[in-house]
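Q: only geometry, no sequence info:
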């Protein structure tokens, strides 16, 4: 029976691949959503009807989002005892989590809502990109791309699919106040509070079209607490082709009151204040240069992924409510059945990275990575990542409520992006100029 199921999945993946290759730009917004997913209902996955784009009356822009599905109950809950019967719609990492935490890890499955939506400008740019965008030689960048749009709505290989995630629309600019935690195995933790901001190059005020043509966006991260880390700042100029021009990064050390270049902010360099629990390229599920891996587009499949995660992100729940021993409080989580692109990244011969293989599951309606399985040099599953997706309908931006990265060996994990206890945590569309993202500005903003 298992062999038949696997064969059926392979046939389905092949059919999906054929339909993608046959798709045309004219179908975007018609038979397909404006960014390339099937629009009609198929099986247990409903039709896409434009997504969720309206906030309730009285909602204050940027405030904690009300849950539009608060009255819904799970259709069923997958537990360690029942996981095997749902394995075709679970990742290897999710199955491993059931084995690692059989008494507490569960997946509550709710009705599927295809809430993803983007501004019309993103759809228009995607339609242009479908005809014009292409990978640069070697696949380390994208050229002829209208920024903001999906470059490859009909991906023909794994590199095109991962570039869709890397360059996806995220509101043009954002300032976010959030918390990162790295709990001990007993669930105790010390929150690290960040103020992140990024601005995509085309959204800079007074943009000089001749300057920084290879920069995708500018990123700054201030640590607000605890006191021992407060005042440290990271500045990044995120280059598009990082083989041609490596990422530019600087750190301001509050204790030394000095700005230094930070070449370690790349690939598997340690993530900021992460206690060794994540790499630099684990941030945003995957970021940076893809050149150390061979990328294979496996195909599409249906999968239970975190989606419409309003409840676990609610201000009604404290960080203590969310953060538990071993993993986040799965009773507060929401999973739905969605189609994902499966992409396998295998470390190239002669290249170095602590992850020898990674398997990515990319949501078809947002091109955001929903889950990642990370394998070590022995080929064993090591870390499992899940992104709890949420549609920021007040700004019309799909983004993450938070990202979780679980270490199966140590029993510890990291959560990045918690905002339950923050007030007005998100502000999309902020205005910034290039001079605010310079090393000299970083030095001037240093404090403590």
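A: Yep, that arrived. Since the structure is predicted, the reported quantities are computational estimates derived from the model, not experimental observations.
Q: drop to CA atoms for contacts and neighbour counts, all remaining ones
A: OK.
Q: Check which helix or strand residue 57 maps to.
A: Using DSSP states H and E, residue 57 sits in no helix or strand.
Q: check contacts around it.
A: Not one residue lies near residue 57 by C-alpha atoms under 8 Å, 6 or more residues apart in numbering.
Q: Check residue 199 too.
A: 172, 173, 174, 217, 218, 219, 432.
Q: how about 6 Å then?
A: For residue 199, the contact set (C-alpha atoms under 6 Å, 6 or more residues apart in numbering) comprises 173, 217, 218.
Q: quick one: the helices in the stretch 201-350 of the chain?
A: Per DSSP state H, counting those that start in this stretch, the stretch 201-350 of the chain carries helices over the ranges 319-322.
Q: Second structure follows, compare the two:
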């Protein structure tokens, strides 16, 4: 071997050595699931001082008082706040507050606070889903630089013992949200003075577990349709998205029915930091569901599992006793209706790769260990300043054994307006996790019919 070839071989060897291996977990590691770890990989035990209790299975049956198809009853109606964190005392709790929470407390010291409640580990998945997670735990591995998964099968938690930031964020992306989902919900941009106009949207999803197992569906992660129903000036816009497991093999596919043109068009811009549907520029496409889509524009770092005060058990805000005006207040959601608890979360930092573009240069995610739902996100602008603060107000939908958001909120610290997505307090029905789409429902040809 000549000197030039030797130098090249050494350089390649050093490069390979510097890339961390992303191996499948061992049978011995997988044996911890259901033992000292829950089936999704959470620590079953409580914390040292008892402020986080042991996991006892969560809510797996309908809560008394729940009205099927209409509303969820609060399983903890007698819980009162243990204390409140305000701008005046937040320094005392700084190590358990996200950067976004601290920024919100500092910006709105007279009105914003976190009411801290007893920690209730209510999240749970169906027993058959736990069995799938266990069966696939030693089979899943990242491929194509982390942009795809081999061995996913039907598991909604491919990496219950994550070793990298990519593995952790993939758990959020494929987490269990039921097999199908049909909801009428609102998206509202709340201005500084508290004014807002709800945009009513019909969201429809078919997730991996309910997609027919055929060769053409092998790389499909979920099908989704967003149909804007109101106000009149936006009604008739219908978006179809087919999301992929491996975006290197096949990127996200999307189409939109344009009511003005009365045509179905390909919509490749429905991704990354392009504006979200009917959101008045208040969120990016990948802000939906706290984060969605391809992960290839960021480097992902797994910071570790830590304790934070995060939104949880959001039954009070979900109550049909509340009107939208009761919830949506100037600058932020009504703190009287919000519930924060101390939970262990996986912290993941996403940093924009050199040479790639996104309006967020850095994002910090806080992933619930019991459900893999993202409960909070700090979004930084191109200058490195904290820009938008995301919160996912999670609750357990007892009728379907599904942890899901009652609302997502995205606070803009630069213009003091914010966006909420998911509220349905004034709509006719609750989320339907039993909906069955007819054959050919998630196709471009169906969009024109839905618009009518």
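A: On my side now, so go ahead. These figures come from a predicted structure and were not determined experimentally.
Q: Could I get the TM-score for this pair?
A: Here the TM-score for the pair of chains, by TM-score structural alignment, normalised by the length of structure 1, is 0.93; 426 aligned residues with a C-alpha RMSD of 1.5 Å.
Q: The contacts of residue 199 of structure 1 in strands, which ones?
A: Using DSSP state E, 173, 217, 218 are the members of the contacts of residue 199 of structure 1 that sit in strands.
Q: What is the nearest of these to residue 184 of structure 1?
A: Residue 184 of structure 1 lies nearest to residue 218 out of those, by C-alpha to C-alpha, at 32.8 Å.
Q: ok, the ones in strands among the contacts of residue 199 of structure 1 vs residue 81 of structure 1, which is closest?
A: Among these, residue 173 lies closest to residue 81 of structure 1 (C-alpha to C-alpha), at 44.0 Å.
Q: That closest one and residue 201 touch, don't they?
A: No - taking contacts as C-alpha atoms under 6 Å, residue 173 of structure 1 lies outside contact range of residue 201: 9.2 Å.
Q: before we move on, back to that, output the ones in strands among the contacts of residue 199 of structure 1 in CSV; the columns should cover neighbour count.
A: Listed next are these as CSV, based on neighbours: other C-alpha atoms under 10 Å:
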residue, neighbour count
173, 23
217, 21
218, 24
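Q: and which of these is nearest residue 250 of structure 1?
A: Once C-alpha to C-alpha is applied, the member of those that ends up nearest residue 250 of structure 1 is residue 218, at 11.8 Å.
Q: can you pull the contacts of the equivalent of that closest one over in structure 2?
A: Using TM-score structural alignment, the partner of residue 218 of structure 1 in structure 2 is residue 223. Contacts for residue 223 of structure 2 (C-alpha under 6 Å, 6+ apart) come out as 205, 206, 241, 242.
Q: Equivalent analysis for residue 422 of structure 2, please.
A: Shown in contact with residue 422 of structure 2 (C-alpha under 6 Å, 6+ apart): 185, 186, 406, 407.
Q: Over in structure 1, see which of those residues survive.
A: Compared against structure 1 with both residues aligned by TM-score structural alignment, their matches' C-alpha atoms under 6 Å, the contacts of residue 422 of structure 2 retain 185, 186, 407.
Q: about what we covered before: which one of the ones in strands among the contacts of residue 199 of structure 1 is nearest residue 288 of structure 1?
A: Residue 288 of structure 1 lies nearest to residue 217 out of these, by C-alpha to C-alpha, at 11.5 Å.
Q: pretty sure that closest one contacts residue 236?
A: No - proximity of residue 217 of structure 1 to residue 236 does not meet the contact threshold set by C-alpha under 6 Å, at 8.4 Å.
Q: quick revisit: need the contacts of residue 422 of structure 2 in a markdown table (columns: distance to residue 199 of structure 2, secondary structure and neighbour count).
A: Below are the contacts of residue 422 of structure 2 laid out as a markdown table (distance: C-alpha to C-alpha, whole Å; DSSP: H, G, I helix; E, B strand; the rest coil; neighbours: other C-alpha atoms under 10 Å):
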| residue | distance to residue 199 of structure 2 | secondary structure | neighbour count |
| --- | --- | --- | --- |
| 185 | 8 | strand | 26 |
| 186 | 5 | strand | 25 |
| 406 | 16 | strand | 25 |
| 407 | 14 | strand | 22 |
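Q: Max pairwise distance over those residues: which two?
A: Greatest spatial distance among those (C-alpha to C-alpha): 186 and 406, at 10.9 Å.
Q: rewinding a little: would you list the ones in strands among the contacts of residue 199 of structure 1 in JSON lines and tack on distance to residue 57 of structure 1?
A: As requested, those are exported to JSON lines (distance: C-alpha to C-alpha, whole Å):
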{"residue": "173", "distance to residue 57 of structure 1": "25"}
{"residue": "217", "distance to residue 57 of structure 1": "33"}
{"residue": "218", "distance to residue 57 of structure 1": "34"}
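Q: Among these, which one sits closest to residue 108 of structure 1?
A: Comparing these against residue 108 of structure 1 with C-alpha to C-alpha places residue 173 closest, at 33.0 Å.
Q: Give the buried residues for stretch 54-61 of structure 2.
A: Neighbour counts over stretch 54-61 of structure 2 (16 or more other C-alpha atoms under 10 Å) mark 55, 58, 59, 60 as buried.
Q: Adding distance to residue 67 of structure 2, write those out as a markdown table.
A: Shown next, in a markdown table, are those (distance: C-alpha to C-alpha, whole Å):
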| residue | distance to residue 67 of structure 2 |
| --- | --- |
| 55 | 27 |
| 58 | 20 |
| 59 | 16 |
| 60 | 16 |
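Q: Show only the entries of the residues you listed found in helices.
A: Of those, none are assigned to helices by DSSP state H.
Q: ok, so of these, who is nearest residue 145 of structure 2?
A: After measuring the buried residues of stretch 54-61 of structure 2 against residue 145 of structure 2 - C-alpha to C-alpha - the closest member comes out as residue 55, at 34.3 Å.
Q: aligned partner of the closest one in structure 1?
A: Checking TM-score structural alignment: residue 55 of structure 2 goes with residue 48.
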